[in-house]
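A.B. asks: Provided below are the primary sequence and the corresponding predicted coordinates.
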Amino acid sequence: MSVKLHVIHHDDHILVINKPGGLLSIPGKGPEKQDCVVARARSFFPDLPAQPAVHRLDLHTSGIMLLARTKHAHRHLVSQFQYRKVVKRYIAILDGSLAAESGSIELAFRLDPENRPYQVLDPLNGKSGITLWHKLSEQNGRTRIEFTPLTGRTHQLRLHAAHDQGLGVPIVGDFLYGNGEDGDRMLLHSAFISFTHPGSSQTCEFTLEPPF
């Protein structure tokens, strides 16, 4: 297991990590899925609690990921996510053009048990996901966009980008919902996070430019 990990910030309560695309957030099932952000962080900070992750990024998503260093910090941060007190923004490149400059998307979707981890639109039984977006620039038939998710559903931004009831334009490199192939670099990056520090109660903000 490689132990390289870019730590943006650390103190007695939190770790802020720059997760590379292609690295799991937390361990999966099987020995081949044990290399992840949590495992690498634990090699540097062995006193991490058993469950330090307070949120996850998709395997192929890069950028800011927040970990707790104590059980108290974990409870505090998880509560902020549950009550939508955490602000997150993502940068993505879409594989096409958009006519509108900004907007919001609200779609309900759920896991397709016959095709895991694929999510399908289901207005009746799905969980609603809400995303604000605005276009940053357009070049060579592709669109740079900023997403602000108000909920944290699985594959929310990927589905909201690709589905024809959303933007109808998938994220570049997305092999589940777009035209990418497994192993492609998906151009989705966690670029900003704002939350209340569990120790000081002060507002913390971190920004990280995307590598694309």
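C.D. replies: That came through, no problem.
A.B. asks: make it CA atoms for all contacts and neighbour counts henceforth
C.D. replies: OK.
A.B. asks: what's the burial count for residue 79?
C.D. replies: Residue 79 has 14 neighbours, counted by other CA atoms under 10 Å.
A.B. asks: do the one 4 residues further on as well
C.D. replies: Using other CA under 10 Å, residue 83 has 9 neighbouring residues.
A.B. asks: measure it to residue 40 for me?
C.D. replies: 29 Å (CA to CA, to the nearest Å).
A.B. asks: for residue 33, same thing?
C.D. replies: Taking CA to CA, one finds residue 33 at 13 Å from residue 40.
A.B. asks: contact partners for residue 93?
C.D. replies: For residue 93, the contact set (CA atoms under 8 Å, 6 or more residues apart in numbering) comprises 142, 143, 144, 145, 171, 172, 187, 188.
A.B. asks: excluding sequence neighbours, find me the nearest residue to residue 85.
C.D. replies: residue 195 (6.8 Å; CA to CA, 6 or more residues apart in numbering).
A.B. asks: point to the residue nearest the middle of this protein.
C.D. replies: Centroid-nearest residue in the chain, with CA atoms, centre = their mean: residue 57, separated by 3.6 Å.
A.B. asks: name the SS class of residue 81, please.
C.D. replies: helix (DSSP: H, G, I helix; E, B strand; the rest coil).
A.B. asks: next, count neighbours for it.
C.D. replies: So residue 81, with other CA under 10 Å, has 16 neighbours.
A.B. asks: same check on the one 10 residues further on?
C.D. replies: A count of nearby residues for residue 91, using other CA under 10 Å, gives 24.
A.B. asks: Three-state assignment for it, please.
C.D. replies: Going by three-state DSSP: residue 91 is strand.
A.B. asks: now the longest strand seen in the chain: buried residues?
C.D. replies: Among all segments of the chain classified by DSSP state E, the strand with the greatest residue count is strand 127-139. Using 16 or more other CA atoms under 10 Å as the test for burial, strand 127-139 gives 127, 128, 129, 130, 131, 132, 133, 135.
A.B. asks: what's the helix or strand for the residue nearest to residue 85?
C.D. replies: strand 188-196 (DSSP states H and E).
A.B. asks: residues of that strand that come out buried?
C.D. replies: For strand 188-196, using 16+ other CA under 10 Å, the buried residues are 188, 189, 190, 191, 192, 193, 195, 196.
A.B. asks: let me see the contact set for the fourth one.
C.D. replies: Listed by CA under 8 Å, 6+ apart, the contact partners of residue 191 are 63, 64, 88, 89, 90, 91, 207, 208, 209, 210.
A.B. asks: use this one as the comparison:
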Amino acid sequence: MDIIELVVEDDIGERVDSYLAKKLEEVSRSYIKKLIKDGHIKVNNLQVKPKYVVNKGDVITVKLPEPEKLELIPQDLPIEIVYEDEDVAVVNKPRGMVVHPAPGNYSGTLVNALLYHLESLSTINGVVRPGIVHRIDKDTSGLLMIAKNDFAHIELSKQLKEHSITRIYYALVEGNIKVDNGTINAPIGRHPVDRKKMAVTDRNSKRAITHFKVLERFGQYTLIEAKLETGRTHQIRVHMSYIKHPLVGDLVYGSKKNEFKQEGQLLHAKVIGFIHPRTKEYMEFDSQLPDYFKKVLDVLRRKNYRHN
């Protein structure tokens, strides 16, 4: 059982469950409430309720029980394996598929499919995330690199840390971006109110840089190429929303109009490039836009043609 001890440094007048949800990013607020109820969280060695307001100097002790042992089931789910050798694989994830299992969602994920289709996966991220070096959102489609052993995982992780991986996305955004290209350099952290969302913020945030280039303009919409320099959670979605050009179909960070009735943002991880862990050769992979994305572009191009 892991024990975490925190000392409240500021008199912020915040509920203990809310305070801990910010401090322990990997733990949800609902799970924190359960831990409080089960007596695993104490303040100044006393049991409290989730609504207890923390004070400066309070000592909070959190006991995190050992996670339940999970046995993930390999599933014959349709995924496109673009490349594979003894060390790495590159897969094209479809929209709507979660990358790895999480509480309440232990099947139907990319990991379940990888366990079925690949003979081996790295173990560094534990039983729930074998082979997973980086992630893309459930409703984002496109290319992911997968580590088939721990050696490959360590080497690819180093490249991610050094920002030397090539990651290029195509996105359809709302509004007409007037400049041809630009860079958004704005730190990203947890949203101060809605903990499920990310936001551009100076508080508890990390450096985040996105380079974008306009590919095609459609009046009310713009097709862009976005290149990640850093890889924060929801980075492109948050950054484009921040400059008032949210992604089409993004019901979390965008508008609710959703003219094209999309079940998620029009964002595709089109290109991935990295140095092979063993051969040290640079490899780059490109992928086609999915059909639903191309159909929206076709509609916009026909509209544009009629208006010109």
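C.D. replies: Arrived safely, thanks for sending. The model shown is predicted, which means the values in this text are computed figures rather than measured ones.
A.B. asks: aligned to residue 246 of structure 2, what sits in structure 1?
C.D. replies: Mapped onto structure 1 by TM-score structural alignment, residue 246 of structure 2 lines up with residue 170.
A.B. asks: now do the contacts for that match.
C.D. replies: Here residue 170 of structure 1 is in contact with 94, 95, 96, 158, 159, 161, 162, 163, 177, 178, 179 (CA under 8 Å, 6+ apart).
A.B. asks: so how far is residue 186 of structure 2 from residue 46 of structure 2?
C.D. replies: 41 Å.
A.B. asks: neighbour count winner among these two?
C.D. replies: residue 186 (19 against 11).
A.B. asks: need the three-state assignment for the aligned residue in structure 1 for that one.
C.D. replies: Aligning on TM-score structural alignment places residue 186 of structure 2 opposite residue 107 in structure 1. Under the three-state scheme (three-state DSSP), residue 107 of structure 1 adopts strand.
A.B. asks: in three-state terms, label residue 40 of structure 1 for me.
C.D. replies: helix.
A.B. asks: translate it into the numbering of structure 2.
C.D. replies: By TM-score structural alignment, residue 40 of structure 1 lines up with residue 113.
A.B. asks: thinking again about what came up before, skipping adjacent residues, who's closest to the residue nearest to the centre of structure 1 in space?
C.D. replies: residue 25 (6.1 Å).
A.B. asks: now check structure 2 for the residue matching that neighbour.
C.D. replies: Per TM-score structural alignment, residue 25 of structure 1 is aligned with residue 99.
A.B. asks: list the contacts of residue 155 of structure 2.
C.D. replies: So residue 155 of structure 2 contacts residue 277 (CA under 8 Å, 6+ apart).
A.B. asks: which secondary structure element is home to it?
C.D. replies: helix 150-161.
A.B. asks: okay, and that helix goes to which residues in structure 1?
C.D. replies: Using TM-score structural alignment, helix 150-161 of structure 2 pairs with 71-82 in structure 1.
A.B. asks: mean deviation, that stretch versus structure 2?
C.D. replies: With mean CA distance after the TM-score superposition for structure 1, stretch 71-82 of structure 1 departs from structure 2 by a mean of 0.6 Å once superposed.
A.B. asks: next, the buried residues of that stretch.
C.D. replies: So stretch 71-82 of structure 1, judged by 16+ other CA under 10 Å, has buried residues 73, 74, 76, 77, 78, 80, 81.
A.B. asks: now do residue 37 of structure 1 against residue 56 of structure 1, distance only.
C.D. replies: From residue 37 of structure 1 over to residue 56 of structure 1 (counting by CA to CA), the distance is 10 Å.
A.B. asks: what residues do those two have in common as contacts?
C.D. replies: 25, 26.
A.B. asks: could you check which of those two has the larger neighbour count?
C.D. replies: Between residue 37 of structure 1 and residue 56, residue 37 has the larger neighbour count (other CA under 10 Å), namely 25 against 17.
A.B. asks: which residues touch the nearest residue to the more buried one once chain neighbours are set aside?
C.D. replies: In space, and not counting its chain neighbours, residue 37 of structure 1 is closest to residue 25: 5.0 Å by CA to CA, 6+ apart. Residues near residue 25 of structure 1 by CA under 8 Å, 6+ apart: 19, 36, 37, 38, 53, 56, 57, 58, 59.
A.B. asks: isn't the first one right next to residue 64, touching?
C.D. replies: Yes. The pair residue 19 of structure 1 and residue 64 passes the contact test of CA atoms under 8 Å, sitting 6.3 Å apart.
A.B. asks: strands of structure 1, start to end?
C.D. replies: Under DSSP E, structure 1 gives strands at 6-10, 14-19, 62-68, 87-94, 102-111, 119-121, 127-139, 142-149, 188-196, 203-207.
A.B. asks: just put those in JSON lines and tack on distance to residue 47 of structure 1.
C.D. replies: Shown next, in JSON lines, are the strands of structure 1 (distance: least, CA to CA, whole Å):
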{"stretch": "strand 6-10", "distance to residue 47 of structure 1": "13"}
{"stretch": "strand 14-19", "distance to residue 47 of structure 1": "12"}
{"stretch": "strand 62-68", "distance to residue 47 of structure 1": "11"}
{"stretch": "strand 87-94", "distance to residue 47 of structure 1": "27"}
{"stretch": "strand 102-111", "distance to residue 47 of structure 1": "35"}
{"stretch": "strand 119-121", "distance to residue 47 of structure 1": "36"}
{"stretch": "strand 127-139", "distance to residue 47 of structure 1": "35"}
{"stretch": "strand 142-149", "distance to residue 47 of structure 1": "32"}
{"stretch": "strand 188-196", "distance to residue 47 of structure 1": "22"}
{"stretch": "strand 203-207", "distance to residue 47 of structure 1": "23"}
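A.B. asks: among the ones you listed, which comes closest to residue 49 of structure 1?
C.D. replies: strand 62-68 (7.7 Å; CA to CA).
A.B. asks: what's next to that closest one, contact-wise?
C.D. replies: Contacts for strand 62-68 of structure 1 (CA under 8 Å, 6+ apart): 13-22, 48-49, 52-57, 74, 77, 188-193, 206-208, 210.
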